[in-house]
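[1] 3D model of this:
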Amino acid sequence: MVLPAIERGGYEYFKQIDIGERLGGGKHVVDLVAYNAEGRGFLVSLKWQQTSGTAEQKVPYEAMCLIDAVRSEPERYERAYLVLGGPSWTLRDFYTARLLEYLKHEDLLAIMTLESFVARANRGLL
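    Sure thing, here's the model as predicted:
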């Protein structure tokens, strides 16, 4: 669903890319790095919550790590997208509507549902 939308939107993409070190240490691998026709880069992290579990609790940390990655390399990455899919989120509405209020540099990250991301990517609006 995501990759066909990225392609339809005219983006070139690479999967499972090591973009450096996470906040606090450790390797930071994102699901996709996409580039538009002008060569602007976008980081994409996909989180799926099929059943109740820990993916939900990792969202704020991933948001901070993505913002840090964009801030660290503004010449490579313009923005990051944290995409939340699956049926079992209890905090998805909060994350997509309000989490960024609590983080600095919210202009560097968009947190959205899978459906919203696919719609934007299809239209080339990342």
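
[2] Please count neighbours and contacts with C-alpha atoms only from this point.
    OK.

[3] And residue 121, how close does it get to residue 11?
    Residue 121 sits 8 Å away from residue 11, going by Cα to Cα, to the nearest Å.

[4] Tell me how far the helix or strand residue 111 falls within lies from the chain's centre.
    Element membership for residue 111, per DSSP states H and E: strand 109-113. Centroid displacement of strand 109-113 relative to its chain, using Cα atoms, centre = their mean, to the nearest Å, is 6 Å.

[5] Next, the second sequence, to be compared with the first:
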Amino acid sequence: MSPGGRGTRTGRVHENVIEKVLSENYPGRFSKQVFIGTNLFGNKYKADFVLNNNVIISAKWQQKTGTTEQKIVYEIMTLIKILKENNLKEAYIVIGGKGYSRKAKEFYLKQKHIEYIKDGELVEILSLDEFIERANVNKL
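    Modelled structure (predicted):
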């Protein structure tokens, strides 16, 4: 599938769900599609959402098997860089879709990246269900 095709549209649905959850639980306290810092290569980074001006929320949808599960590591490292450079609190990556392999999904949701990436504890990976549960009780 070419970039910008169906994969982008299905990812947008994932983002729309996250936006709805934030709207219900944190009205007026978040922004979407915010340029905030630079990625590992020095290019501008656009956060899917920024909550309370200090929490980044990145939405990662994987409809079919592919490379997104490997790209999560790069996303974690970029988020750590941005958090540290901008004195921000924390970041969440909200994963969804059935395209993640069982082992990759288990690795990420058990926060195993913390064992291998310096300052990895600054970034927490949540399933969409976990994200909704936390947002519903204002625990983000």
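
[6] biggest helix in the first structure by residues?
    helix 55-72 (DSSP state H).

[7] now for the following helix or strand past that one, which elements pack on it?
    Using DSSP H and E, the helix or strand that follows helix 55-72 of the first structure towards the C-terminus is strand 77-85. Applying 3 or more Cα pairs under 8 Å, 6 or more residues apart in numbering; DSSP states H and E, we find strand 77-85 of the first structure packed against strand 41-48, helix 55-72, strand 109-113, helix 114-122.

[8] closest to residue 4 of the first structure out of these?
    Closest of those to residue 4 of the first structure is helix 114-122, at 8.1 Å (criterion: Cα to Cα).

[9] Counting neighbours, which bits of that closest one end up buried?
    Residues 114, 117-119, 121-122 are the ones in helix 114-122 of the first structure that count as buried (16 or more other Cα atoms under 10 Å).

[10] before we move on, what about stretch 93-109 of the second structure?
    For stretch 93-109 of the second structure, burial by neighbour count (16+ other Cα under 10 Å) applies to 93-97, 99-100, 105, 108-109.

[11] same thing with stretch 108-123 of the second structure?
    For stretch 108-123 of the second structure, by 16+ other Cα under 10 Å, it's 108-109, 111, 113-114, 120-123.

[12] Check stretch 11-28 of the first structure too.
    For stretch 11-28 of the first structure, a neighbour-count test (16+ other Cα under 10 Å) marks 11-13, 19, 22, 28 as buried.

[13] hmm, who's touching it?
    Contacts with stretch 11-28 of the first structure, where a contact means Cα atoms under 8 Å, 6 or more residues apart in numbering, come from 6, 29-37, 64-65, 68-69, 124.

[14] Tell me which two of these sit farthest apart.
    Spatial extent of the contacts of stretch 11-28 of the first structure (Cα to Cα) is set by the pair 37 and 64 at 27.2 Å.

[15] So for the two, which sits in the more crowded spot?
    Remark: of residue 37 of the first structure and residue 64, residue 64 carries more neighbours, 18 against 11, as counted by other Cα atoms under 10 Å.
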